[in-house]
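Student: starting from these lines, generate the structure:
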Amino acid sequence: MSTQSHSARAKDAVALLTADHSKVKQLFTEYEKQQNIGDISLKADLALQICLELTIHTTIEEEIFYPAVRTETGDRKMVEEAIQEHAEAKELIARIQGLAGDDPDLDGTVALLRRAIEHHVSEEESEMFPKARESGADLTALCEQLQERKEQLEHDMSAAPLRAGTREARGERSAIGQADS
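Tutor: As a prediction, the model looks like this:
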């Protein structure tokens, strides 16, 4: 193993993005468990955590990874399709962020987001990522850029309320959703 043992940092851009995909898959699975148990508060927090992770992930892909993939592979159509899929996911994310934790539409909207993300991830991991690996892209340098931007976004977004127009937003003080009660 390498001597660099700072908390499981990915070695290249594809590994970093794949790790993000795995994290979101786990969050969706945990959401489903809570859906069956019926813990509304935890389920609502998980939905918002999914939205936060996906917002950061789509931002770093669109700002850094996709332009590099387009440049290195010349595959404009593949990148445009991925950006269109992000737009669909962002609409669902905005809808979820506007729902209260006990809203009956929450489960269905999270399920729609999960299906959209699973489709998108499948395409990226089977088409775009292999093409990126075969291209001349410096995936190590890209990884550093992605990681730096990701940390900046995590910092910026942790200071903002996650629920926009819901009644929970008024008492919310942190990204975890600790409402005054």
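
Student: okay, CA-based contacts and neighbour counts for the rest of this
Tutor: OK.

Student: tell me which helix or strand comes right after the longest helix anywhere in the chain.
Tutor: Longest helix of the chain, by residue count under DSSP state H: helix 13-37. The first helix or strand that comes after helix 13-37 along the chain, using DSSP states H and E, is helix 40-60.

Student: list the contacts of that following helix.
Tutor: Outside helix 40-60, the residues within contact range by CA atoms under 8 Å, 6 or more residues apart in numbering are 17, 20, 24, 27-28, 30-31, 34-35, 86, 90, 93, 96-97, 100-102, 110, 146, 149-150, 153-154, 157, 162-163, 176-177.

Student: where along this structure do the helices fall?
Tutor: In the chain, the segments counted as helices under DSSP H are 13-37, 40-60, 66-73, 76-97, 106-123, 129-134, 139-158.

Student: from the chain's centroid, how far away is the fourth one?
Tutor: On the basis of CA atoms, centre = their mean, to the nearest Å, helix 76-97 sits 11 Å off its chain's mean C-alpha point.

Student: this one next, for a side-by-side:
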Amino acid sequence: MKDAIELLISDHEKVRGLLEELSQTTDRAEKKRQDLLQKIEMELHVHTTIEEEIFYPAFRDAGTKEDKKMFFEAVEEHRAVEALVVPDLKKTSPSETAFAGRVKVLKELVEHHVQEEEQSMFPRARELFGKQQLQELGERMENRKKELMREQRKAA
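Tutor: Model prediction:
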């Protein structure tokens, strides 16, 4: 069983791979673009939900004033992606040139966010939490993730 940070990093790698694959597609690959965008949206939704429901509150509550700033910034970055960039991308035809530009913006935002988490928040979380606590958080997050994936598949 992965601890909380290992679980989140593994999610990051998956989304990075999907975004890379999407950014390599051409205007003619409409179906592939739609499928990849749908997968990315689902992965991002599930990932941000487990972070915001379980990991972030634990981090915020265990940390200092500086850690709380990191928490609020991370939540805002999630909101920007989920409320602005992804909806715009979904409204854009995969055959339009604008689609590739919006994919690039999404990819850059996600990469920036992931880098901040992996270089600042996660090392700090390792200082704040013991191994046992990270395992317990990871277990809760894994269970919630399975639940969310089931809901997403039903809704699709």
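
Student: would you mind reporting the TM-score between them?
Tutor: The TM-score (TM-score structural alignment, normalised by the length of the second structure) is 0.89; 151 aligned residues with a CA RMSD of 1.6 Å.

Student: wait, Ala116 of the first structure sits on Lys90?
Tutor: No. The pair Ala116 of the first structure and Lys90 fails to qualify as a contact (CA atoms under 8 Å) at a distance of 10.5 Å.

Student: overlap in contacts of these two?
Tutor: Jointly contacting Ala116 of the first structure and Lys90 under the rule CA under 8 Å, 6+ apart is no residue at all.

Student: which stretch among the helices of the first structure is buried most, on average?
Tutor: helix 40-60 (a mean of 20; mean count of other CA atoms under 10 Å).

Student: residue in the first structure paired with Glu136 of the second structure?
Tutor: With TM-score structural alignment as the matching criterion, the partner of Glu136 of the second structure in the first structure is Ala141.

Student: list the contacts of that match.
Tutor: Under the criterion of CA under 8 Å, 6+ apart, the contact list for Ala141 of the first structure reads Asp12, Ala13.

Student: can you tell me what Thr48 of the second structure aligns to in the first structure?
Tutor: In the superposition onto the first structure, Thr48 of the second structure corresponds to Thr58 when matched by TM-score structural alignment.

Student: ignore the last one, Pro87 of the second structure
Tutor: By TM-score structural alignment, Pro87 of the second structure lines up with Ala94.

Student: need the residue closest to the centroid of the second structure.
Tutor: Centroid check for the second structure by CA atoms, centre = their mean gives Leu44 as the closest residue, at 4.2 Å.

Student: in the second structure, which residue sits furthest out from the middle?
Tutor: Ranking residues of the second structure by C-alpha distance from their mean position (CA atoms, centre = their mean) puts Arg28 at the top, at 27.2 Å.
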